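**Q** Sharing a sequence plus its predicted fold:
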Amino acid sequence: MTADTRARPFRALGIRNFRQFAAGQVVSAAGTWMMVVAQDWLVLELTGNSATALGTVTALQFTPMLLLTLHGGRLADRYDKRVLLLAANLLSGLLALLLATSVLTGTAGPGEVYVFAFCLGLVNAVEVPTRMAFVGELVPVGLLPNASALSAAYFSVARVVGPAAAGLLLTVLGTGWVMVVNAFSYLATVVALRRIRPDELYRTARGTGRVRVVDGLRYVRGRPDLLIPFAMIAGIGLFGLNFQLTLPLLARTVFHTDASAFGLLTTVFAAGSLTAAFLTTARTSRPSARLVTVSALAFGALEAAVGWAASFPAALALLFLTGGASVYFAQAVNHRIQLGSDPLYRGRVLALYTLVLQGSTPLGALAVGYLAETRGARSAFVVGGLASLGTGIAALCLRAGRSARDRAGDGPGTDTPAADDMRTGKARP
């Protein structure tokens, strides 16, 4: 790959299949973020601004990640990822349409929202790891970091457009119609998947034996260079990445804003995420363990600062930086894990990544929701930031200990031969 090629941030879009998929995902993801804003606003309206109720919805949506994501990764490694994604998006659209109908007819209550959140979580347990692994089939291995960064970028674009549009539509049309728009947005991904050319996918040969979850866990357990990033994303995901819960509480209970101002908070956070995503498009190789750790420390410090923001403008500025730091950290971890994994295990490895990142959210959401209910929304940001800082410091200590053992000749190096194979794009059989 030439220096000129590396300098082009949109180079993966030169691949037709990835271009089709990205276009569909922008529309669908924008609808999803509209749904997030509408759903959170609906729950707060139905429950009198209850942080516990909002935490319950978040927990129900992500609890299936704890139970089924590893099996979703097994399905991704065993079956056609394109077919799985088609089915998942059609089902998600149907679920969204059912909830929208309930809201428009005036029959929706907290119970209906809880059921929808749980059912959507069941679908996402398969869709998320499958989608992440499918990116590796859309582009050659040399373009995988760029494609992954662009995926984060278009999700950040959606996170900017979606909440902004939701804030306007909530005021003009109401919650139910925002949900209708989300339901039909899934068709964009369905159309894109139908337009993808299967003969141009970069697929690896599937193993001849059984595809088992336990084999993927054993693979990760034997890779110390993967275990520390997994531990970091677990600690930070538990308390530091609950913005779906903390942002609406910050808007309503700290700054006492309306729906449009809430949309502005979310949009500014997403704009920071988008900026960081574009910065990571220049990445061409596996990030170092040091980079992952430093990005975690920066994120923790910024999130804690949001909790101490004295004014709404100060909170906006800090949320922009925090959004950027969160995506930069998440992308660094994602690239370190994905580019260090054998393609034969990638679906299960990314399922474990999804499980750790999003599956820890139910426990964190309940704890953070209770903390915000009893101590205020500011405390949720401060504690989340300090917990993230602690996780980064613990990772530094672990790395220092491993380096000392390696120098003494008591242990293997951080990067294994399998990781070196992935840097060159050559997977072991």
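**A** Yep, it's here. Here the structure is a predicted model, which is why all the values come from computation and not from measurement.
**Q** CA atoms for contacts and neighbours, from now on please.
**A** Will do.
**Q** now the strands for this structure?
**A** For the chain, strands defined by DSSP state E do not occur.
**Q** Tell me, how many residues neighbour the closest residue to residue 287 other than its chain neighbours?
**A** What sits nearest to residue 287 in space, not counting adjacent residues and going by Cα to Cα, 6 or more residues apart in numbering, is residue 336, at 5.6 Å. As a burial measure, residue 336 scores 23 neighbours (other Cα atoms under 10 Å).
**Q** Isn't residue 336 up against residue 286?
**A** Yes. Counting by Cα atoms under 8 Å, residue 286 is a contact partner of residue 336 at 5.4 Å.
**Q** The structure to be compared is supplied as follows:
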Amino acid sequence: MTTPARDHRADHRWYMAGLWGYFLAAGIQGVLFPWIIAFVLHESSERLGIAQMFSMLPMLLLGLFGGAAADRAELRSHLMRLQTIAILPPLILAAFIYNGIITYELMILYVLSLSTLGGYIMPARDSMLSRVAMRSMGGNIQRAVALAMAGQFLGQVGGYLLGSPAEYVGAWPLLILQSSLLAFAMFTTTRLMPAPPSPRENARRQPFKDVKEGFVAVIKDDRIRPVLLLMFFSGILFMGVFMVLFPILIRDVYQGSSREIGFVLMSFFGGIGISSLVLSQLRPIRRQGRAIMIAMCTGSIVMVLIHFHPPIWGVDLLALCWGLAAGVSMSQSRAIVQESASDALRARMLAGFNLGTMGGGPIGSLLTGYVLRWMGPLDAVLVPAGLMLFLWASIFFLTPLWRIEAPR
């Protein structure tokens, strides 16, 4: 009696289900964490900036090691172990809050633990995408990346929606929900096909050598390097806006709370998800570098318009427009890496690219907290807008990014 053939398309469905579960949980955390810091604990903009820096820093610093571990591991079981551990931090924090214990230091420990695990989970999940695309989507990397981007950011939007009533339902029920979604993501990983590592000349584990090998490959690649430069410096300029400036703007200028924070984040990340979903249904973009650079201009325009103090619904609308453009730049930059990376180095090259593109976030969050204190929210938005114009011109004249095209 023969075993029925496996439907390889099911791999992509399970992968996307797990992606949705993981980023629904991340969206809840994205609203809950700054709300507790700024509204429950009433911390200053500087302290919020430091907290948001810690929410990203371990994931970035450990991402290269996570990529090295993923390149040497059987990806399915590796992801299952990591996601099982990730279920615990929200449950532990929920128990503390339920018993009336909540401090700034406890929140830092909570976010450090999840960020540390994220440094290993994200490279493994990104590397798994290429395996799934080859089996389930005929090797169409651009479409696989665009669909994954859409699932990631629309999942975050759903998480923001779930987290936005925090002021009414309290933090601990939402933390239990976050933990449940992470458990669902772990379950979906058990349904994927095994993904053994590619054969290597040196099978002995050498973490620091592996990390160096992946990072050097990213820096030396002529297609990836200019994208990395633009994304790194734009991360310094703009990631702090979302992590620090928007929560303070909503608290101090618009007198809002968790609901308003959730709406503005939903607008931005919903825009990314929508544009990524549309891109997945279109023909692959040929002039990828040009698309990335044109899309990057939108953030500066949005910041200038926010300076003129639009109504809160106007801020949401501007965030949506910015997200639509960001979906183009993010999906195309990620597709360039997926197309350029080799199987043996893919997880490390993706981790190195993540370090470069997201590495500006902790720096931007820290600096934004102090710029806010010095200038106030409405004037502070002009700083990244002005610096972005200088960055754009430098990338245009000094690198070949404008001329980069997709491989035929």
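**A** Yep, that arrived. Keep in mind it's a predicted model, so treat the numbers as computed, not measured.
**Q** Wait, residue 380 of the first structure touches residue 370, no?
**A** No. Using Cα under 8 Å, residue 380 of the first structure is not in contact with residue 370, being 9.2 Å away.
**Q** So the two - more neighbours on which side?
**A** With neighbours defined as other Cα under 10 Å, residue 380 of the first structure and residue 370 compare such that residue 380 has more, 29 against 19.
**Q** Quick one: residues contacting the more buried one.
**A** Shown in contact with residue 380 of the first structure (Cα atoms under 8 Å, 6 or more residues apart in numbering): 246, 307, 368-369, 371-372.
**Q** just checking, what residue in the first structure corresponds to residue 34 of the second structure?
**A** By TM-score structural alignment, residue 34 of the second structure lines up with residue 40 in the first structure.
**Q** which residues does that match contact?
**A** Applying Cα under 8 Å, 6+ apart, the residues near residue 40 of the first structure are 54, 248.
**Q** just to revisit the earlier point, for the residue nearest to residue 287 of the first structure, what are its contacts?
**A** 226, 229, 286-289.
**Q** Which one (most neighbours) among the residues you listed?
**A** Of all the contacts of residue 336 of the first structure, residue 226 has the most neighbours under the rule other Cα under 10 Å, reaching 24 neighbours.
**Q** Alignment lookup: that residue to the second structure.
**A** Aligned counterpart of residue 226 of the first structure in the second structure: residue 224 (TM-score structural alignment).
**Q** Its match touches residue 335, doesn't it?
**A** No. The criterion here is Cα under 8 Å, and residue 224 of the second structure misses it with residue 335 at 10.1 Å.
**Q** quick one, helices of the stretch 51-200 of the first structure?
**A** 51-78, 81-104, 110-138, 144-172, 175-195 (DSSP state H, counting those that start in this stretch).
**Q** quick one: which of the ones you listed is nearest residue 279 of the first structure?
**A** helix 144-172 (8.4 Å; Cα to Cα).
**Q** now residue 107 of the second structure: how far from residue 41 of the second structure?
**A** 10 Å (Cα to Cα, to the nearest Å).
**Q** quick one: contacts for the aligned partner of residue 73 of the first structure in the second structure?
**A** For residue 73 of the first structure, the aligned position in the second structure is residue 67, judged by TM-score structural alignment. By Cα under 8 Å, 6+ apart, residue 67 of the second structure lies in contact with 120, 123-124, 211, 347-351.
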